[in-house]
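Student: I'll drop the sequence and a predicted model, then ask my questions.
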Amino acid sequence: MKKHLLIVALFALTVGAKAQQKSAADSLMSAMSKDEKPVPVAIFKSTRLVLSQTTEMVKKNEFNFQIIHRFGDIAGSNGGGQTAFGIDRVNDVFFGFEYGVSDNFNVDLGRSTIGQLIQLELKYALVHQTSDGSSPLAVTLLGEAGVQPYQQSTFTTMSSRMSYLAQAIIAHSFNGALSLQVSPTYLRQNTAFPISPANTEQSFFALQAAARIKLTNHTGFIVDYAHPFSDFRKNTYDFQDPLGFGYEVETGGHVFTVNITNANSISEMNMLARSQQRYSRGQYRIGFTISRMFDFNGSHKKMKE
């Protein structure tokens, strides 16, 4: 069923993009007659959703500070009133710093509680969706390198501490009311998690898919899902596909998202490799993301929704 949902999302994204491209001839001629240049479309409100990163970029000389938090289980044996439905427990905290070297190139640095993972990320906007339909899709390339600097008894060499992730994020906005994206992903862990049994995969592919439904000009509802294509990470090994739901609010320079997900981990490197929590066992949790943008340009180019 989950694989079918991914296929449906891919199909809807492709068909919708083609339809908008075909219907854009009139708007393109109109734009030309007014001597206007195509404007990049803001497909999402932020660079992150619940599980996924988006095609959105931090503009040149802007700085985005993010705090992402995941609490403990709401229900099940580790939740309930004894832990204030998970509020008493902290599963993961992520601090992220995103800087726009240019409008199309970002350098990001982040740190997660789980594994004490420190990650450096390079993000490049290859193609923008444009307001005249001449480019129906946005495509952003993302590369990450992560290191776990502690746990010396487990990681005996610098190489054994490293992980790598490569991702292509493909997105489309349907007139601002609905935004869809898919993200083919490759993950490599030099020390595979879990360390035992011996057949744990060091490398595997995954696919993430997400949707944002516009509720008002400043709010939206998010669905976010990830599926690792891994023979090891099947139900026989108690691994689960991450799935999250979020409510997003934009207030001035802040974007705030409150969400519920079964994923403990925030970083894609940890989330794709480590997710073992089930909704059916009450192993879902409240989380939130706070994003605060600082503009050092003195002027700001507004993207069209």
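Tutor: Received it, and whenever you're ready, just let me know what you need.
Student: Could you use CA atoms for every contact and neighbour count after this?
Tutor: Fine.
Student: which residue sits closest to residue 208, ignoring its sequence neighbours?
Tutor: residue 226 (4.2 Å; Cα to Cα, 6 or more residues apart in numbering).
Student: now swap in residue 110 and tell me
Tutor: Using Cα to Cα, 6+ apart, the nearest residue to residue 110 is residue 96, at 4.2 Å.
Student: For whichever strand or helix holds that neighbour, could you pull out the residues that count as buried?
Tutor: Per DSSP states H and E: residue 96 is located in strand 90-102. Neighbour-count burial for strand 90-102 flags 90, 91, 92, 93, 94, 95, 96, 97, 98, 99, 100 (criterion: 16 or more other Cα atoms under 10 Å).
Student: Report the distance from the helix or strand following that strand to the chain centre.
Tutor: Sequence order places strand 105-112 as the next helix or strand after strand 90-102, per DSSP H and E. Put simply, strand 105-112 sits 13 Å off its chain's centre (Cα atoms, centre = their mean, to the nearest Å).
Student: Residues in contact with whatever helix or strand comes next after strand 105-112: which ones?
Tutor: Where DSSP H and E defines the elements, the next helix or strand beyond strand 105-112 is strand 118-127. Residues outside strand 118-127 that contact it (Cα atoms under 8 Å, 6 or more residues apart in numbering): 55, 57, 104-112, 135, 137-149.
Student: give me that answer again for 7 Å
Tutor: Strand 118-127 has contacts (Cα atoms under 7 Å, 6 or more residues apart in numbering) with 104-112, 138-148.
Student: try stretch 172-184
Tutor: 10, 13, 17, 43, 129, 136-138, 167-171, 206-214, 305.
Student: Nearest the geometric middle of this structure, what residue?
Tutor: residue 52 (1.5 Å; Cα atoms, centre = their mean).
Student: Please report how far that one lies from residue 190.
Tutor: 23 Å (Cα to Cα, to the nearest Å).
Student: what's the neighbour count on residue 188?
Tutor: By the measure other Cα atoms under 10 Å, the count of residues near residue 188 is 19.
Student: Do I have it right that residue 64 meets residue 293?
Tutor: Yes: here residue 64 reaches residue 293: they are 4.4 Å apart, a contact under Cα atoms under 7 Å.
Student: take the one below as the second:
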Amino acid sequence: MKNKILSILLGLLVCTNLFAQEETAGVKEKDKPVRFAWESGMLIDQQTSQISTAKTLEMVIQHKFGSIDNGSSDLWGIYAPAGNIRLGLNYVVANNVQIGWGISRRNMYNDFNAKWTILEQTRKNKVPVFVTVYANAAIDGMDRDDLELYNYDMPYARSRFNLKSRMSYFAELIIGRKVTNALSVQGAVSFSHANFVPQWQDHDRVGLHFNGRLKVSPQGAIIFNFDAPLQIDDLSEQNPGWTSENTPGWDGPYHPEPNLSFGYEVSTSTHAFQIYMGNSQAMLLQDMMINNYNGIDFDNFAIGFTITRLWSF
């Protein structure tokens, strides 16, 4: 009797094991998101699809020195009085959703932003690209006495320069791909709007962006950004026939210049340090897309750096 019972139990055990193996073989391996397409949520001035795990706080420090055109007299812009700084904090409130705040030296902009990675590229290419949306709203903290820089009638401009006039906005759709273990690229289309601009500028601007990162060592990578404001006549408020001769104070028509930045990134699991050169002094993307007066010329380039630091809670 004991032998019969042992034979039955052994048979049941073998059958159960075979059934479990068949069940496991029938389950498809989960297609997980790719890892380390970017080492940071920022690439110089631009956003990336990278969002850390939920309950992560990211600190951002951005600094741009003056242009290098004076050479060694001001240490190629490092000791120049012109420059820009932005300090920011970003918090991941949920999986792939981040909110943030920052303040810039230029015009004392306060910006409030949000980023959402809608789709993540997967390792088996079930999803071949990542898709991210980013938007911000900024408040211009410029002193009213500085409005003379805009060639406006001062009493009129001061009376209109309220909170609504100080607002500007930026939104973009980012699509990218980790092409190889070393190369990641992304492109974006953006829309910028500023409520208050000089009379020779447009309130609205559509832009295109192209950014990339090429790893050259386990912790190092070559990085670049290219940001191009588009000239769309149907969107423009400018009259090309207007000149300073028949319109006092007119200094246009004006179209912003594209921005080119390139540099090197060093990263760890919690830090990313990027040093670069670029021809725009702006930190905020809408400021760059609307107000960049510096063309892509050697003398207009300035040294800058971006540092990010992560804390998990």
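Tutor: Received the coordinates, thanks. Computed from a predicted model, the values in this text were never measured in an experiment.
Student: Mind telling me what residue 51 of the second structure corresponds to in the first structure?
Tutor: Counting by TM-score structural alignment, residue 51 of the second structure lines up with residue 57 in the first structure.
Student: ok, that match - contacts?
Tutor: Contacts of residue 57 of the first structure (Cα under 7 Å, 6+ apart): 47, 103, 104.
Student: Buried ones only from those, please, as a PyMOL command.
Tutor: PyMOL command restricting the contacts of residue 57 of the first structure to the buried ones, with burial defined by 16+ other Cα under 10 Å:
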select buried, resi 47+104
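Student: re earlier: in JSON lines: the buried residues of strand 90-102 of the first structure, plus distance to residue 183 of the first structure.
Tutor: As requested, those are exported to JSON lines (distance: Cα to Cα, whole Å):
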{"residue": "90", "distance to residue 183 of the first structure": "28"}
{"residue": "91", "distance to residue 183 of the first structure": "25"}
{"residue": "92", "distance to residue 183 of the first structure": "23"}
{"residue": "93", "distance to residue 183 of the first structure": "23"}
{"residue": "94", "distance to residue 183 of the first structure": "21"}
{"residue": "95", "distance to residue 183 of the first structure": "22"}
{"residue": "96", "distance to residue 183 of the first structure": "20"}
{"residue": "97", "distance to residue 183 of the first structure": "22"}
{"residue": "98", "distance to residue 183 of the first structure": "20"}
{"residue": "99", "distance to residue 183 of the first structure": "22"}
{"residue": "100", "distance to residue 183 of the first structure": "21"}
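Student: And the strands in the stretch 51-200 of the first structure?
Tutor: Using DSSP state E, counting those that start in this stretch, the strands of the stretch 51-200 of the first structure run over residues 62-71, 90-102, 105-112, 118-127, 138-147, 162-174, 178-189.
Student: Please identify which of those strands is closest to residue 280 of the first structure.
Tutor: With Cα to Cα as the measure, strand 62-71 is the member of the strands of the stretch 51-200 of the first structure nearest residue 280 of the first structure (17.6 Å).
Student: Tell me what angle the closest one forms with strand 90-102.
Tutor: Strand 62-71 of the first structure and strand 90-102 are oriented at 170 degrees to each other (axes from the mean of the first three to the mean of the last three Cα atoms, to 10 degrees).
Student: For strand 62-71 of the first structure, enumerate the helices and strands it packs against.
Tutor: When contacts are defined as 3 or more Cα pairs under 7 Å, 6 or more residues apart in numbering; DSSP states H and E, strand 62-71 of the first structure sits against strand 90-102, strand 285-295.
Student: Using a markdown table, lay out those together with distance to residue 73 of the first structure.
Tutor: Formatted as a markdown table, those follow (distance: least, Cα to Cα, whole Å):
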| stretch | distance to residue 73 of the first structure |
| --- | --- |
| strand 90-102 | 9 |
| strand 285-295 | 5 |
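Student: can you count the residues close to the residue opposite residue 126 of the first structure in the second structure once aligned?
Tutor: Matched by TM-score structural alignment, residue 126 of the first structure corresponds to residue 118 in the second structure. Per other Cα under 10 Å, the neighbour tally for residue 118 of the second structure reads 12.
Student: same deal with residue 124 of the first structure?
Tutor: For residue 124 of the first structure, the tally of surrounding residues (other Cα under 10 Å) stands at 20.
Student: Spit out the contact partners of the residue nearest to it when sequence neighbours are not counted.
Tutor: Nearest residue to residue 124 of the first structure, sequence neighbours excluded (Cα to Cα, 6+ apart): residue 105, at 4.6 Å. Residues near residue 105 of the first structure by Cα under 7 Å, 6+ apart: 123, 124, 125.
Student: could you redo the last one with a cut-off of 8 Å?
Tutor: By Cα under 8 Å, 6+ apart, the contact list for residue 105 of the first structure reads 57, 122, 123, 124, 125.
Student: Tell me the counterpart of it in the second structure.
Tutor: So, by TM-score structural alignment, residue 105 of the first structure is matched to residue 97.
Student: next one: residue 243 of the first structure
Tutor: With TM-score structural alignment as the criterion, residue 243 of the first structure matches residue 260.
Student: Wasn't its match part of a strand?
Tutor: Yes: applying DSSP: H, G, I helix; E, B strand; the rest coil, one finds residue 260 of the second structure inside a strand.
Student: The closest residue to it other than its chain neighbours: how many residues sit nearby?
Tutor: Nearest residue to residue 260 of the second structure in three dimensions, chain neighbours excluded: residue 226, at 4.7 Å (Cα to Cα, 6+ apart). Neighbours of residue 226 of the second structure under the rule other Cα under 10 Å: 17.
Student: same thing with residue 46 of the first structure?
Tutor: 24.
Student: Looks like it contacts residue 58 (just checking).
Tutor: No: applying Cα atoms under 8 Å as the test, residue 46 of the first structure and residue 58 come out as separate, 9.1 Å apart.
Student: could you list every residue that touches residue 45 of the first structure?
Tutor: Counting by Cα under 8 Å, 6+ apart, residue 45 of the first structure makes contact with 56, 250, 255.
Student: ugh, wrong one, I meant residue 134 of the second structure
Tutor: Counted by Cα under 8 Å, 6+ apart, residue 134 of the second structure has contacts 47, 113, 114, 115, 116, 171, 172, 173, 174.
Student: Would you format these as CSV with distance to residue 301 of the second structure included?
Tutor: Listed next are those as CSV, based on distance: Cα to Cα, whole Å:
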residue, distance to residue 301 of the second structure
47, 21
113, 27
114, 29
115, 29
116, 32
171, 26
172, 25
173, 27
174, 26
